[in-house]
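Novice: coordinates only, sequence not included:
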């Protein structure tokens, strides 16, 4: 199926959407986004404290209880990659609004539910909308804000998450306890917020719309949903409808594996996969996704099962149950806000991930020790630790992933982490819910027999019990069973969170980028002039057949446009400057991630186009602009490097050796000295043939021809032969001979050097090669002597000259 984004009907809107957003515009747009996120989180948390009463009213048991939550998480899991892929290819603003509409429809019908099955189906619809809101909020933020600044705004998102998370259970508890409202209003109350968010987003969010075709991977979406559903159905029914070790278990597990493998194979071949498998080649993305899976288990287990603990194990009302979870939400609020601010200032995030997962693990381990009569302040401290950890971890896993991918994959990468977090939540809630149901039933069965058969009858049909209506002794047994059962699942979740902690240890920290480059807008470096938004008339665009002109560049003017490439590959973020014949700068722009650029020329005529990029040789080219847009592609030559080690013949490193690189004309391209370990490195060299000359005191110089590669660093190790030295004296029988000429000839007969003796008759030759030489001294009748030079200096070669008659 192919969906084509509608073309913008007004040029001014396109130009406005292409311009970078100011801080004020970002905050205005975030107001709508944050409100949408508030709605999404509210829908998940508002029912937590109402669920015991909802399931009791609709006649469901523990399985229905967990599936009301799991259905939403499962729908979020399946829908998140699709929302992420659509965000890479379609209008993000429209997608957020569609997600809000889907959420509202599911909420309204959920409030009309007549049985547990109908409610679960409506929660699926809600989950599709909530999945879109959760994923798109991160994606839209990534499209507006540079990674370094994103920590600050992610703190706002974390704060909203905390407010909605703490406000949802409180609001749900109050609504449930209010007789004239009732639990159905837990679903209706989010609709007005969604309507307000729709209006605010329409007025404030301005993001570019790219005209592209969208190919939805429906088969991949079906396979991943089917595999997860089959896995969760097995977890839910194993030990209840059939034994854990049974033919049903074998069929479901084999089916899950087959569906999962089929999903991977489909994604490898899909034109637009919902989960691009190539992203897993990035170590950070793979580790962050796996860590999100385990964090999802911990995060959702806390928010879902705390309500059962406080209401069924401690006998609290839904409203008080909400108040009792404040320590966890307070910790989440503080840590997410503070970590976001500090990450923005420092650009460092790994310590927060490691510390956060450690706190989550510690909090869950401590919560595994609670019972129905544990002092509340103990439970509060344990919850606060867990909340602090979740706040440090949740948003920053997405942030470190976004920092690793090109702009074209922001949506897919962001939703990938959210996908695994939701998947972990769905699996965790379903599996832990099934475990808890079994554990609670076992604990009750162990103790209820002591009270006689009438006590067992008072529990009813095995659904969620009304603790307040139970007889005193039976109530104590039920409260103890639920307290112990909830603690058991926290104890199981702790080692799962520990796996997330171990994974974060291996994530390599890369400092957050301070610049933003998206598919939708050109980006200006802080050291460059502001990006000039190019423009041409729509009529001219219609006449141009190149297909290279981006839609957001449509306005008025004459455009010079094309691609910046090097060896066939695009050169992103290349700086392009258009210069008039008088030398005045006409326009400046930054090439997009795919190498495209566009500049506005005010009038037809001759111009000079200058292109430069880090790691490439600058280029200037004359261009002649006519009445129509001019397509002009630019090829840049890469700047390469040369590195290696300078060593002596005995492989000892040579320090302070001078390395000089010259081109074919003898011009010096670069020079540098070797370090104490003999290593040297020269950068920004033009690819091609060069001569590398190396010289060091006490060694003979060498010159080596080499070829500098087009990209990367060329490695060249150099061996320097040690030099020899010859010193001596020319004398007569009467004493030293001044101004005698001494000539040194090598073994091939080539004159190496010549010198005159000084007042003391001394002569010297340095930096000589090791070997045999002939020394010729003249002044009197010439005399020839032979000398063999080695690594040790020869300082006593005396030549005595005499007249022939002496």
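Specialist: Structure's in. What do you need? Remember, predicted model here, so these are calculated numbers, not experimental data.

Novice: hey, let's count contacts and neighbours off CA atoms from now on
Specialist: Noted.

Novice: roughly how far apart are the closest residue to residue 244 other than its chain neighbours and residue 438?
Specialist: Distances taken as Cα to Cα, 6 or more residues apart in numbering put residue 238 closest to residue 244, at 5.0 Å, once the chain neighbours are dropped. Distance of residue 238 to residue 438, given as Cα to Cα, to the nearest Å: 10 Å.

Novice: Between the two, tell me which one has more neighbours.
Specialist: In this view residue 238 and residue 438 are compared by other Cα atoms under 10 Å, and residue 238 has more residues nearby, 19 against 16.

Novice: Surely that one and residue 250 touch.
Specialist: No. Contact criterion Cα atoms under 8 Å: residue 238 and residue 250 do not qualify, at 11.0 Å.

Novice: Residue 754 - that's part of a strand, no?
Specialist: Yes. Remark: residue 754 belongs to a strand, assigned using DSSP: H, G, I helix; E, B strand; the rest coil.

Novice: Spatially nearest residue to it, not counting backbone neighbours?
Specialist: Using Cα to Cα, 6+ apart, the closest residue to residue 754 is residue 743 (4.3 Å).

Novice: Pasting the second one now:
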């Protein structure tokens, strides 16, 4: 192993008051980054209509930011290990603020897509840097209770984004541009707050080596795979030359990236970390949690609006049980983790509850009692809150402070990647099931399917459909949603099995690993 870079003097945990002051700005940054990813979801039809965009451009407004955010996450994480974390966070805030302002002033969909890609870079940076900085301030054992706040903010942003977007879309005097403008004053406030309250050790790394080839190959490989997942099943078949070219090309690029990462001195994704038992299992379990976060908010919102006939604002309000579940479970379990110093039991319980919630949602249709749907969503929220941040904590506990950024970036990257791929696959399953159910429903009603079927299956403008067709479409969406959560249940089982094999470690009290352990971290299995 090559000589380790010179380390700064041993870092000491911050006093509780100083942590809370810095945490207020970090949580504000994390909140605005995450809410910007979801606030446009409900208002997107209005945005694309105002800019005279097409259906493919509709998809790319979402995909552009998702691609940039997911692909850049491990790169930002590694940069946090090499350079001043506070300066990187301030740069990310400026990138995010300027791009949000640009999105709000976009004059056509091409401009909006380009600005959303830049916004995605800022979103990915803010999400991972907030976690890395918290890890640099607080020991793993104490981090549990603070991670509860982190998980609560992520939950409120994930579920509250569509609600806020619905309120903006339903308020005529605001207009869709405020879906982007609303982030600007919040980021300005966060920048000022962090400039005053965030004080981190400024030890300099010597002989810094940046892995440009690895970063480029990882970003390119992930982008190609995410583009493929976005369009497969709609623009071309799963078994087609496009699939072979894009999926094969993406895998080849990532294989080359893996080879590069095994050779360079400062890899973007440290292979010696993620191939060890504990991090590898935690990453696998995180994929299921990622699907819960993304899939739950995306498809339940669609279920309420299309399958049950609620408006955008009401659909956002109906997802509150999930938000409440994450809010309370992440806060309470975080404090219990800090008190006990152990995480595995809380992760296992959380994934069991998550599995039960998914199993319940797998039974819903267009007539299911909203009380039952709320109970199932509450269970999903509780499961996510107990497991999501604790899985990150498991990995952070196994690595030295100098690798905390790359390790945190890796688990966040895989969770986002799993959620993105999962949402796309579940969306394809939903679309196929809805199309089949609509055709069957029209046939039973004696309505010719020559023109109505395809139109009904592809158009979400239910007000433009005849009443009998509208009812059939609503029933199709309501009934098909349960089918995709059956698939989510199976994926949650995989996450639970992975978590069951986690090593029951005790969280350390110190910010960093002991020097002798940190020095041989690459060789010691965990």
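Specialist: Good, I have the coordinates. Just so we're clear, the structure is a prediction, and the values are computed from it rather than from any experiment.

Novice: Work out the TM-score between the chains.
Specialist: Overlay of the two chains. TM-score (TM-score structural alignment, normalised by the length of structure 2): 0.90; 511 aligned residues with a Cα RMSD of 2.7 Å.

Novice: contacting residues for the spatially most central residue of structure 1?
Specialist: Geometric centre of structure 1, nearest residue: residue 401, 2.1 Å, by Cα atoms, centre = their mean. Residue 401 of structure 1 sits next to 284, 285, 288, 413, 414, 417 when contact means Cα atoms under 8 Å, 6 or more residues apart in numbering.

Novice: Residue 745 of structure 1: what secondary structure?
Specialist: Going by three-state DSSP: residue 745 of structure 1 is strand.

Novice: Measure how buried the residue nearest to it when sequence neighbours are not counted is and give me the count.
Specialist: Nearest residue to residue 745 of structure 1, sequence neighbours excluded (Cα to Cα, 6+ apart): residue 751, at 4.4 Å. Using other Cα under 10 Å, residue 751 of structure 1 has 14 other residues around it.

Novice: Could you find the closest non-adjacent residue to residue 395 of structure 1?
Specialist: Closest to residue 395 of structure 1 by Cα to Cα, 6+ apart is residue 154, at 6.7 Å.

Novice: let me fix that: residue 381 of structure 1
Specialist: residue 327 is the one closest to residue 381 of structure 1 (Cα to Cα, 6+ apart), at 7.2 Å.

Novice: Now which residue in structure 2 aligns to the one you found?
Specialist: Using TM-score structural alignment, the equivalent of residue 327 of structure 1 in structure 2 is residue 321.

Novice: My read is that that match contacts residue 381, right?
Specialist: Yes. Between residue 321 of structure 2 and residue 381 there is a contact at 7.5 Å, judged by Cα under 8 Å.

Novice: the more surrounded of these two?
Specialist: Taking neighbours as other Cα under 10 Å, residue 321 of structure 2 and residue 381 compare with residue 381 leading, 31 against 21.

Novice: Show me what the more buried one aligns to in structure 1.
Specialist: The equivalent of residue 381 of structure 2 in structure 1 is residue 387 (alignment by TM-score structural alignment).

Novice: Please identify which helix or strand holds that match.
Specialist: For residue 387 of structure 1, the host element (DSSP states H and E) is helix 376-402.

Novice: average gap between that helix and structure 2?
Specialist: Compared with structure 2 after fitting, helix 376-402 of structure 1 has a mean deviation of 0.7 Å; criterion: mean Cα distance after the TM-score superposition for structure 1.

Novice: What range does the next helix or strand after that helix cover in structure 2?
Specialist: Per DSSP H and E, helix 376-402 of structure 1 leads on to helix 410-448 as the next helix or strand towards the C-terminus. Counting by TM-score structural alignment, helix 410-448 of structure 1 lines up with residues 404-442 of structure 2.
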